[in-house]
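Asker: dropping a prediction and its sequence here:
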Amino acid sequence: MSDSRARIAAARRVVVKVGSSSLTTAEGGLDPARLDALVDALAARRTAGSQVVLVSSGAIASGLAPLGLGRRPRDLATQQASASVGQLVLGHAYVSSFARHDLNVGQVLLTSDDVVRRAHYRNAQRTLSRLLALGVVPVVNENDTVATEEIRFGDNDRLAALVAYLVGADALVLLSDVDGLYDGDPRRGNARRIDEVADESDVAHIQADEPTGDLGTGGMASKLASARLASTAGVPVLIAAAADAAQALGPADVGTAFAASPRRLTPRRFWLAYAADPKGRLHLDDGAVAAVVGRRRSLLAAGITETTGDFEAGDVVELADASGRTVARGVVAFDAAELPTLIGRKTRDLPPEHRREVVHADDLVPLRQ
């Protein structure tokens, strides 16, 4: 067994994400047998001594049948209405199913705003930690009833990766209707499953698919992106089929395992790198990229070639190289309106009130490419 799988199997705190297609029928209603099988696997992991957080899709899909809708709605208002009905259906199903194992559940609804804003981020963290301390199984979902196009996570895979870091999880398990990550489209019959991902080079060539069904929003591309996010942040990840949940949450000998980065980012640096919503972009010359990424130095005005976006001092911005690739994120010390007259100039040539770092090294996180 690989070290990654051993860590996942032994993890004391596990975040598990399950997709809509793994919980519902083709018509959109909840499948009680599937949901109970998932809960049985989660309860077994609890009995084995682990804390479990469930990130569950399925609210919108669960509302389709009660509302007489034949397929997932495309307009936001109907999605919100379906989620409003479906969240109660899904929540009741989880309460009833976990009760078979004498376990209590608590619903936690999040929008991306709850993760983007530092104060909300800490509040969500405290709530989840307290639920776990009380022996409750938190069931997390995106708050589709109030989410708008601008603040949606887009899929619960990314939400699960953010929650995994938020609660200090020792492992993240992503369950879907596919039994792992493949080097091609498994529906075409010539793809090979990748069992272990030790580093980025193992998946650099992968062209993951997007969702093709009506019930879900997250395809394998989103799972790969989320696995990269969590593993980079120091959390080992397993992608497996929901039908194999008992094995995934037991010996972890199924699916695709992602090794974790040996160094876990601090909460603030993780927030900067992955959770915060960037308000603009600073384009850097080659010398500035080398200083910021290679030597972890502060960004000075002299190394900036262009700025885009409408940001204020204290906002998070992306730092991009000459090709436009994002190489870092950080907290900017100037408003967007101030920078055009400063960029490209040496610090000593600036007015005294502007002789400071544009992004200080303590507020800057290089991104792994």
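Answerer: Sure, I can see it.
Asker: only C-alpha atoms from now on, for both contacts and neighbour counts.
Answerer: OK.
Asker: can you tell me the closest non-neighbouring residue to the residue positioned nearest the centre of the chain?
Answerer: What sits nearest the mean C-alpha location of the chain, by CA atoms, centre = their mean, is Arg158, with 2.3 Å. Using CA to CA, 6 or more residues apart in numbering and skipping the chain neighbours, the partner closest in space to Arg158 is Ser226 (5.1 Å).
Asker: tally of neighbours for the one you found?
Answerer: 23 (other CA atoms under 10 Å).
Asker: kindly report the same for Asp102.
Answerer: Per other CA under 10 Å, the neighbour tally for Asp102 reads 10.
Asker: pull out the buried positions in whichever strand or helix holds the residue nearest to Arg158.
Answerer: Here Ser226, judged by DSSP states H and E, is contained in helix 220-232. Across helix 220-232, burial judged by 16 or more other CA atoms under 10 Å covers 220-224, 226-232.
Asker: in stretch 41-48, what counts as buried?
Answerer: By neighbour count on 16+ other CA under 10 Å, the buried set for stretch 41-48 is 41-46.
Asker: show me those that map onto helices.
Answerer: Among those, the members falling in helices are 41-46 (criterion: DSSP state H).
Asker: adding another structure so you can compare the two:
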Amino acid sequence: MKRIVVKVGSNVLTRDDGKLDVTRMSAIVDQIVWLRHNGYEVVLVSSGAMASGRNELQVSKKLDSVAQRQLFSALGQVKLIGLYYDLFREYGVHVGQVLTMKESFSTRGEYLNQRACMSVMLENGVIPIVNENDTVSVTELMFTDNDELSGLIASMMDADTLVILSNVDGIYNGSPSEPGTRVIPVVNYDSDISEYIQSTKSGFGRGGMITKTNIARKVAEEGIKVLIANGKTENILINLATHPQSTIHTEFRPNPTPTSGVKKWIAHSESFAKGLVHINDKAAEALKGEQTVSLLLVGVTAIEGDFEEGDIINIIDSKGHTVAVGRSAYSAEEAQTHIGKHGLKPLVHYDYMYME
């Protein structure tokens, strides 16, 4: 059975007036049920809580953006999951709610707990419906948007495919408003298409096409196929499954060499790092070389932060660029005392390192 993660963006689930588009939701549910009946396990990552809650309550006093998001998300999440429950129940399909936040992926233990939770749901025929818990997430610890969350979920659940449904047909080779611009049908996981990407954000979401592209490339590099398509196109999920060649979308072709489970977690952990490790040019050159090597303390020039053994650290070159993310084999204090020394175990073993 193929495992697929479907991410539905705010712009797909909202009408022009900002209210929830229940007809669109219903159409997406119909397609997910079709996928289930045709050999797919589905995890749904759904935005739309804010849109669901925005019109539920007239607020008497002006709220700041964080308080507004918390209030409307709390109201809207109940309504959103209730609608999904009713729509899936018509087909006799069970759904379960998974609310998460960035911090919940920061340790390997919490990461594995979430994976176990969703795995047992799938094993019992329950569709996990995942969303960020906006009621407790504060701005600096939030996901860029649900694209980032869906990439992490696809990676964590060893999905075969991640489908990101947006309000555009895919990645364009220029501005979509200009004549002659077309959707790029296929992108290799190691291609650079940054010159084509527009930096504008979508109306109701937090992220834009740059975020989608960065997430898609990272997930594809881990061996998972990524499709970016228009969620407002009729039967888009069914069309992608049955005749992708004639369905407009952008496919990010996956790396034929899949990444290990631990490295998948580390690949998405840069923003969870507890410290920085600065390395010299020789060490940076070795890490970037064709041979797989570990980071030795002899190549370390400085250490920042207060991390423990097993924490995630960012590895920085002499120009200040992050070259890798890894799991430290030392505490910061212990590593500090051994900077520049030969003959010790690696600070970061290559099995626990992801090159940026």
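Answerer: Noted; the coordinates are in hand. Predicted, not measured: the structure shown is a model, and the values here were computed from it.
Asker: after superposition, what's the TM-score here?
Answerer: Scored against TM-score structural alignment, normalised by the length of the second structure, the superposed chains reach a TM-score of 0.90; 348 aligned residues with a CA RMSD of 2.3 Å.
Asker: so where does the residue nearest to the centre of the first structure fall, helix or strand?
Answerer: Applying DSSP H and E, one finds Arg158 of the first structure within helix 156-166.
Asker: what sits against the aligned residue in the first structure for Gly208 of the second structure?
Answerer: Using TM-score structural alignment as the criterion, the counterpart of Gly208 of the second structure in the first structure is Gly219. Going by CA atoms under 8 Å, 6 or more residues apart in numbering, Gly219 of the first structure touches 209-212.
Asker: now do His101 of the first structure
Answerer: By CA under 8 Å, 6+ apart, the contact set of His101 of the first structure is Ala43.
Asker: next one: the one 4 residues further on
Answerer: Contacts here follow CA under 8 Å, 6+ apart; on that basis Val105 of the first structure touches 94-95, 98, 136-139.
Asker: please pull up the equivalent of it in the second structure.
Answerer: Under the alignment (TM-score structural alignment), Val105 of the first structure pairs with Val95 of the second structure.
Asker: can you check Gly287 of the first structure too?
Answerer: Using TM-score structural alignment as the criterion, the counterpart of Gly287 of the first structure in the second structure is Lys282.
Asker: show me where the second structure has its helices.
Answerer: Secondary structure of the second structure (DSSP H): helices at 10-13, 22-37, 49-54, 65-89, 108-123, 146-156, 209-221, 236-242, 261-267, 281-288, 332-337.
Asker: once you drop chain neighbours, what's closest to Met25 of the second structure?
Answerer: Spatially, and ignoring its direct neighbours in sequence, Met25 of the second structure is nearest to Leu13 (6.4 Å; CA to CA, 6+ apart).
Asker: aligned partner of the one you found in the first structure?
Answerer: Aligned counterpart of Leu13 of the second structure in the first structure: Leu23 (TM-score structural alignment).
Asker: that match touches Asp31, doesn't it?
Answerer: Yes - at 5.7 Å, Leu23 of the first structure and Asp31 qualify as touching, with contact defined as CA atoms under 8 Å.
Asker: more crowded one of these two?
Answerer: When Leu23 of the first structure and Asp31 are compared for neighbours, Leu23 comes out ahead with 28 against 16, by other CA under 10 Å.
Asker: residue contacts, Ala302 of the first structure?
Answerer: Taking CA under 8 Å, 6+ apart as the test, what Ala302 of the first structure contacts is 342-347.
Asker: scan the residues you listed and report the most crowded one.
Answerer: Greatest neighbour count in the contacts of Ala302 of the first structure, by other CA under 10 Å, goes to Ile343: 21 neighbours.
Asker: for it, give its distance to Ser323 of the first structure.
Answerer: Separation of Ile343 of the first structure from Ser323 of the first structure (CA to CA, to the nearest Å): 18 Å.
Asker: what do you get for Ala240 of the first structure?
Answerer: Separation of Ala240 of the first structure from Ser323 of the first structure (CA to CA): 36 Å.
Asker: okay, these two: which has more neighbours?
Answerer: A direct count of neighbours by other CA under 10 Å for Ala240 of the first structure and Ser323 places Ala240 higher, at 26 against 9.
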